[in-house]
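A.B. asks: with the sequence up front, the predicted model follows.
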Amino acid sequence: MILYTVMPQEYIFPQSEQANNLELVTWNGIPLFAEREEHQYKVIRVISTNPAHYLNQQVAPGQFISL
């Protein structure tokens, strides 16, 4: 079976507790997978189809954002 998707394999086939903590959020029109930490989110992965979103340093993996 071939699965064509922009979603990470860990989210489709969760094998650890970390996959359960991921949330799909949208920040300024950019879809992201993020982990909630207190009153902000830590960006785990950008899942946009727009290449310009990957160049935005504000949503680079590891950055913290507020919604």
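C.D. replies: Great, that's in hand. Numbers count the residues shown, from 1 in each chain.

A.B. asks: going by C-alpha atoms from here, please, whenever you check contacts or count neighbours.
C.D. replies: Noted.

A.B. asks: Ala52 versus Leu24, what's the distance?
C.D. replies: 19 Å (Cα to Cα, to the nearest Å).

A.B. asks: same check on Ile30?
C.D. replies: 10 Å.

A.B. asks: mind listing the helices for the protein?
C.D. replies: Assigned helices in the chain, in chain order: 9-12, 17-21, 51-54 (criterion: DSSP state H).

A.B. asks: what sits up against the longest one?
C.D. replies: Pointing back at helix 17-21 there. 10-11, 14, 35-36 (Cα atoms under 8 Å, 6 or more residues apart in numbering).

A.B. asks: buried set for that helix?
C.D. replies: Of all the residues in helix 17-21, those buried under the rule 16 or more other Cα atoms under 10 Å are Ala19.

A.B. asks: what about versus this one:
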Amino acid sequence: MAIGQPISMIDARQRVMGTIDYTLNTQVPGALVARLVTSPLAHARIVRAKVEAARRVPGVHAVVSS
């Protein structure tokens, strides 16, 4: 491969057909998933968060707030 030469796209068919695997779509067994929850009000200041119910949801490992 040299500068100015075309590059062969080995995954072109997968991209066009929509079957290519992206990192975002890869699932790792046992991996945890984080979810960020923000205020629905612009410029609002969150004074406290009621997280007790969230902690009781099956599969939740931790609830973190600042």
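C.D. replies: Great, that's in hand. Nothing here was measured: the structure is a model prediction, and the numbers come from that model.

A.B. asks: quick one: TM-score?
C.D. replies: Structural agreement between the two chains, given as a TM-score (TM-score structural alignment, normalised by the length of structure 2), stands at 0.23; 29 aligned residues with a Cα RMSD of 3.7 Å.

A.B. asks: wait, which of the helices of structure 1 is closest to Ile44 of structure 1?
C.D. replies: Shortest distance between Ile44 of structure 1 and those, using Cα to Cα, is found for helix 17-21: 10.6 Å.

A.B. asks: between Ile30 and Ala52 of structure 1, who's got more neighbours?
C.D. replies: Residue environment comparison for Ile30 of structure 1 versus Ala52 gives the larger neighbour count to Ile30, 16 against 8, counting by other Cα atoms under 10 Å.

A.B. asks: shouldn't that one be in contact with His53?
C.D. replies: Yes: because the distance of 6.9 Å satisfies Cα atoms under 8 Å, Ile30 of structure 1 is recorded as touching His53.

A.B. asks: what's the overlap in contacts for these two?
C.D. replies: Taking Cα under 8 Å, 6+ apart as the criterion, Ile30 of structure 1 and His53 both touch Val46.

A.B. asks: which residues in structure 1 form strands?
C.D. replies: Listed in chain order, the strands of structure 1 (DSSP state E) span 22-27, 30-37, 40-46, 64-65.

A.B. asks: could you tell me the angle between the longest one and strand 22-27?
C.D. replies: With axes from the mean of the first three to the mean of the last three Cα atoms, to 10 degrees defining the directions, strand 30-37 of structure 1 sits at 130 degrees from strand 22-27.

A.B. asks: strand 30-37 of structure 1 vs strand 40-46, what angle?
C.D. replies: Here strand 30-37 of structure 1 points in a direction 130 degrees away from that of strand 40-46 (the same axes, to 10 degrees).
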